[in-house]
Each structure stands twice: as structure tokens, then as C-alpha cells.
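**Q** Sequence unavailable; structure follows:
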């Protein structure tokens, strides 16, 4: 889906750390993961509806 190099991922992590701070970073990661998981489930359920 996305193709990031290690340097780009490190830069994104540093920016997120500066913006959100070290205390909020785990919460932000958890919320982001939950959102991605819900999006994937919605996409897969839509494709199942179209096939069935």
C-alpha cells in the first residue's frame, strides 16, 4: 500500500513524538491501529456483500 524507507519512517516518528509528546504517543498509536483495523473490516465486508 505505502512504500516508506526506514529514514522516512524515522522522520515521521520524530515528528509525531515532537507533536504529541512521549506520554500521548502510545494512545495515538492505539487509536490509529484501531481505525485502520475498522477500515479493513468495513472494506472486506463490502467486498463480501458484492460477491454474495
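**A** Looks like it arrived, so ask away. What you see is a predicted model; the values in this text were computed from it and never measured. Numbering: from 1, shown residues only.
**Q** going forward, measure contacts and count neighbours with C-alpha atoms only.
**A** Noted.
**Q** All the helices of the chain, residue numbers only.
**A** For the chain, the helices defined by DSSP state H occupy 6-51.
**Q** give me the number of residues near residue 35?
**A** Each residue near residue 35 was counted by other C-alpha atoms under 10 Å, and the total is 12.
**Q** go on, the one 5 residues further on?
**A** Counted with other C-alpha under 10 Å, the burial measure for residue 40 works out to 12 neighbours.
**Q** A further structure is provided below for comparison with the first:
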């Protein structure tokens, strides 16, 4: 994903983010993005686990 952007592109993106949000809000922004990604990952894991349980239940019902 970042291979096509390159180092100069990343620097430009970081400078724009710094200008938009300011240095005092960057840690809060990073923390909230990290928490959002963690919640999304946990939610998708729960959904995948539920799908596996449902498939196992269907398989046991078909075998009976």
C-alpha cells in the first residue's frame, strides 16, 4: 500500500495532518484511530467466530 506513495509522499501527508490538527491533538488522534481499529478488529473476529459456530451447528444437525 505504501510502496506506491514513497517517502516524499508520506512526508507531505504528515505535514498536512500536522497543519490540520496541530501538534497538541496528534496524540489524541493517533490514540482514537488505534482504538477504532482495535474495536473493528474485535468486531470482525466476533462475527467470524459466530459464523464458525453456526456452521458447526448446521453440520451436527445434518449428521443426525
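**A** Structure received. Bear in mind that the values here come from a model prediction, so they are computed numbers and not experimental data.
**Q** Could you check how far residue 27 of structure 2 is from residue 49 of structure 2?
**A** Distance check for residue 27 of structure 2 against residue 49 of structure 2: by C-alpha to C-alpha, to the nearest Å, it reads 33 Å.
**Q** ignore the last one, residue 10 of structure 2
**A** 36 Å.
**Q** And for residue 19 of structure 2?
**A** The value you get for residue 19 of structure 2 to residue 49 of structure 2, if C-alpha to C-alpha is used, is 42 Å.
**Q** ditto for residue 22 of structure 2
**A** When residue 22 of structure 2 is compared with residue 49 of structure 2 (using C-alpha to C-alpha), they lie 40 Å apart.
**Q** Over to residue 24 of structure 2?
**A** Look at residue 24 of structure 2 and residue 49 of structure 2: by C-alpha to C-alpha, they are 39 Å apart.
**Q** Those two: which is more packed in?
**A** More crowded of residue 24 of structure 2 and residue 49, by other C-alpha under 10 Å: residue 49, with 12 against 9.
**Q** Name the residues that touch stretch 23-34 of structure 1?
**A** Contact partners of stretch 23-34 of structure 1, identified using C-alpha atoms under 8 Å, 6 or more residues apart in numbering, comprise 16, 17.
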